[in-house]
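Structure for the following, please:
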Amino acid sequence: MRHLALGCLLSVGLSASAAPVPDSYVLKAARLFDAKAGRLVTPGMVVVTGDKVAAVGPGAKAPEGARVVDLGDATLLPGFMDAHTHLTGESGDDWRQDLIDSFQRTIPERTLEALPRARVTLMAGFTTVRDLGGADDIDLGLRNAIRRGLVVGPRILTATAALGTTGGHCDAGNSWRKGLLADETGVGVADGADALRAKVRERVKYGADLIKVCATGGVLSLNADVDSPQLTQAELDAIVDEAHARKRRVAAHAHGAEGALRAIRAGVDSIEHGSFLSDEALDLMKQKGTWFVPTCMAFQGVKERADKGQLPEDNVRKIRAVQEARRQALKKALARGVRIAFGTDAGVFTHGRNAGEFALLVEAGLSPVEALRAATVNTAELLGVSASLGTLEPGKLADVVAVPGNPLQDIRKTEAVFFVMKEGVIHRHDAGATPSVAR
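Prediction:
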């Protein structure tokens, strides 16, 4: 009897291992968003082989043995992209407790805390993100672990530590008494063109995919006006020149008009936030093709926290000061045809709410098509990954998401992603139906 049982087990094991495991999928839905053309295709179909898109459109042929996933009355879209996140941090309900936690929690603890943030971001449909500032190389470790398949999360392009000047928005020692911190500034802080050029080289040396610079004050720092310029023209010129020489793009945190103008003149690839962008700055952005990442969700998130009394009064004052100005700046940018990319500043608000940016962009004046393109083809171009991402086309990586219904009729459908595929691997499928096999 013992030999019979063992034989049965071996037989089961052999038959299971011998069964062919299809590496192809046929994704079907009522419609598909063609991000390149900016239109819907009906019905929607994407054929995936391995980690790549093999064919798209209703006439695509299903390979024999492919798994058919019929998502019904839904829309297939390219995986969403967020050009401004901070996966290694997240604001809590009490800013005082956040400060205490920043001193008490070890690097391993903060690394582990980043894992669910990465996962929830992917499950929200964001298969690629640009992380614009993290501490202690946690962002680098997270990026590398996701690449190796050790943890689940979006593809990450990271800036590592942001660059800034002494006492500026990206100076970690802001508002602390002298001598309290072992590192009074931070790894990205320097003064003068040559010193900041060296910081670019250092960030590249340690693995940065791009460079972030804080060109002005910020809403959530405590020692500077939100619109104050914080680098000279020579300093910004040096940063951008060195970054571009090293084939790294540059994102500039910039609220104030003068600081943003200096950054645009220097040739940064994107302006983040842009609360007080002047007509001159916007005209120059249009002329140079500078991307604007308005981060509407960041302002929404900090306003929510301010209304609940969860921020220091100095920060609340800054929030009130930028509210109307940033709306007008975005309105003027849209009227001029300045290029818009999708970024949220997730971490300022709870990770996983990234898709809320779509409705805010539409509210600001973009059409639903333009908002969807901002998070796909536009951001892919900003990030320099258009060859492999941003649209559903044969040969590109199979990053596919699905939302119920028609997002062109209701842009908030983007907040209800129920299917997520990244590089041919299904990470979310709420429908729960067992895929059939094409024959």
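
contacts and neighbour counts: CA atoms only from here.
Will do.

In stretch 239-256, which residues are buried?
Of the residues in stretch 239-256, 239-244, 248-256 count as buried by neighbour count, 16 or more other C-alpha atoms under 10 Å.

what does it contact?
193, 196-197, 200-201, 204, 209-218, 226-229, 260, 263, 266-277, 383 (C-alpha atoms under 8 Å, 6 or more residues apart in numbering).

could you list every residue that touches residue 143?
Applying C-alpha under 8 Å, 6+ apart, the residues contacting residue 143 are 155, 156, 157, 158.

Sequence B follows; please return its structure for comparison with A:
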Amino acid sequence: MTHNFIPCLAAALLLGGPAAFAQKTYLHCGHLLDVRSGRLLAQQTVVVEKDRIVAVQAGYAAGGPQDKVIDLENRTVLPGLIDCHVHLESSPSRNSFREQFTLNPADVAYRAQGNALTTLRAGFTTVRDCGGSGVNTSLRNAVAQGLVPGPRIYSAGVAISATGGHMDPTDGLSDFMMDKLNPGPAEGVANGPDQCRQAVREQFRRGADLIKIASTGGVLDLSKDGSGAQYTEEEIRAIVQTARDLGMPVACHAHGAEGIKRAVRAGVTSIEHGSLLDAEAIQLMAKSRTWYVPTIIAGKSVADTTRQHPGYFPPVIAAKALSIGSQLQATFGRAIKEGVRVAFGTDAGVYRHGQNALEFGYMTEAGMPPIEAIRSATLNAAALLNETANLGTLEAGKLADVVALDGNPLQDITTLMHPSFVMKAGEVYVNK
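Presented below is the predicted three-dimensional model:
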């Protein structure tokens, strides 16, 4: 059979066929952060073929003449970062409430795509969008199809809460408007176990990857209180069981302790924010292995904006921003001391997109070691997404999501704010 090798080789070369000559990219890494061990490995080569890492080798290896070498020899290389709580459709503005009535879906889509690209360039190659209008799911599809650049998106579609809850779009409106709009399960407003099941199925039908609910009120809605429990444990359990049947995790927005405890007992996958966690709730989360996505930057941002820019928020929001938002960092510090599992998330959209890495500094200020903060946005975040086979480390077989920095993040966590190289699925988006 060997007499056929040369003609077949020539034909493959002439026709651009799939012979074993696909171009590989060799990333020469001055230091590579092994997030599993926490060690920096000197002079490593990451070999990328198409969208996957095919090898990680000691020393600076090179392939054939058809292959490409990228020099990262003066940089620290680590896996692409994952933000488990963003809102790509949103941007902070004094006009946020009014924009609900003035922006068309196309307006929202163009803004969301810009926010997505900004996020990718900031080194976040994967995000979990925790609630929007449904544009978030369409944007996920457009990115996956290569129509627009952006991070890999896991979309919650439209988030779900009770009447008067965080996702009720009629909060703060006149009685006439409340009656006129009258949102139901399809719009993310559900009461009682049956409507809660219907709301989950609606988001499944629309293609969501996960379910996002609110078991308490929120800060940036026009309801008067963000801390009280707003779903019964029975309602949350109906959501969790329905979502589990459909293969979907449940992320739960919650500030107040009682709403958190009900959600954890009902089996949600993660608690988002958790601003007012008490000792019992922290212990319950640690025992149940419930993920905590803290979003410290969001709490700081709304509290700081309220203090520095009087009138930026309506009075009802400003009061909640000061009473709830300012407590988040201290709460996070208590939670990590008790062993609660943490996945990185920021609530981008509450603050300006692209500043996501500020969260690392707030986490370390609260007592988390830098390597653990980085793990929260790599190993842990991949585990929360159930994507450890594809994301979270630089290893053969994983998607080629790679970030490089000009400094050492274990010594200076702020270097994560300024990635000088970003690759997602083998494609380079930043190389300064």
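
Go through the contacts of stretch 239-256 of the first structure and flag which are in strands.
Members of the contacts of stretch 239-256 of the first structure lying in strands (criterion: DSSP state E): 211, 212, 213, 214, 270, 271, 272, 273.

contacting residues for the first one?
For residue 211 of the first structure, the residues meeting the contact criterion (C-alpha under 8 Å, 6+ apart) are 159, 160, 162, 163, 200, 203, 243, 248, 249, 250, 251.

Could you find the counterpart of the third one in the second structure?
Okay, so that is residue 162 of the first structure. Taking TM-score structural alignment, the alignment pairs residue 162 of the first structure with residue 159 from the second structure.

since we're on that match, how many residues are nearby?
Using other C-alpha atoms under 10 Å, residue 159 of the second structure has 28 neighbouring residues.

Please give me every residue in contact with it.
Neighbours of residue 159 of the second structure in contact, by C-alpha under 8 Å, 6+ apart: 130, 131, 132, 167, 188, 211, 212, 213, 214.

Would you agree residue 270 of the second structure is in contact with residue 292?
Yes - between residue 270 of the second structure and residue 292 there is a contact at 5.6 Å, judged by C-alpha atoms under 8 Å.

what about the strands in the stretch 251-400 of the second structure?
270-273, 291-293 (DSSP state E, counting those that start in this stretch).

Redo the ones you listed as TSV? Include distance to residue 114 of the second structure.
Output for the strands of the stretch 251-400 of the second structure, formatted as TSV (distance: least, C-alpha to C-alpha, whole Å):
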stretch	distance to residue 114 of the second structure
strand 270-273	25
strand 291-293	24
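
Minimum distance to residue 48 of the second structure: which of those has it?
strand 291-293 (31.1 Å; C-alpha to C-alpha).

and the closest one, what does it pack onto?
On a contact count with 3 or more C-alpha pairs under 8 Å, 6 or more residues apart in numbering; DSSP states H and E, strand 291-293 of the second structure meets strand 270-273.

ok, residue 180 of the first structure - contacts?
The contact partners of residue 180 of the first structure, by C-alpha under 8 Å, 6+ apart, come to none.

what about it, distance to residue 225 of the first structure?
Distance, residue 180 of the first structure to residue 225 of the first structure, by C-alpha to C-alpha, to the nearest Å: 23 Å.

what do you get for residue 251 of the first structure?
Taken as C-alpha to C-alpha, the span from residue 251 of the first structure to residue 225 of the first structure is 20 Å.

and what of residue 412 of the first structure?
35 Å.

same thing with residue 24 of the first structure?
According to C-alpha to C-alpha, residue 24 of the first structure stands 54 Å off from residue 225 of the first structure.

Those two: who's more crowded?
Neighbours per residue (other C-alpha under 10 Å) separate residue 24 of the first structure from residue 225, with residue 24 holding more: 24 against 19.

Was I right to think the more buried one contacts residue 67?
Yes - taking contacts as C-alpha under 8 Å, residue 24 of the first structure lies within contact range of residue 67: 6.2 Å.

so how far is the lengthiest helix in the first structure off the chain centroid?
If you go by DSSP state H, the first structure has its longest helix at helix 313-336. Computed by C-alpha atoms, centre = their mean, to the nearest Å, the chain-centroid distance of helix 313-336 of the first structure equals 21 Å.

Superposed on the second structure, what's the mean shift for it?
Taken over the aligned residues, the distance from helix 313-336 of the first structure to the second structure averages 2.0 Å (mean C-alpha distance after the TM-score superposition for the first structure).

name the helices or strands packed onto that helix?
Other helices and strands packing on helix 313-336 of the first structure, by 3+ C-alpha pairs under 8 Å, 6+ apart, are helix 279-288, helix 296-307, helix 356-364.

tell me, stretch 370-388 of the second structure lands on which residues of the first structure?
Aligned by TM-score structural alignment, stretch 370-388 of the second structure falls on residues 368-386 of the first structure.

List the contacts of the matching stretch.
By C-alpha under 8 Å, 6+ apart, the list of residues contacting stretch 368-386 of the first structure reads 35-36, 38-39, 78-83, 130, 249, 269-270, 291, 340-343, 358, 361-362, 389-391, 407-409, 411.

Which residue in the second structure aligns with residue 176 of the first structure?
Using TM-score structural alignment, residue 176 of the first structure sits opposite residue 173 in the second structure.

For my notes, confirm that match occurs in a helix.
No - per DSSP: H, G, I helix; E, B strand; the rest coil, residue 173 of the second structure lies outside any helix segment and is coil.
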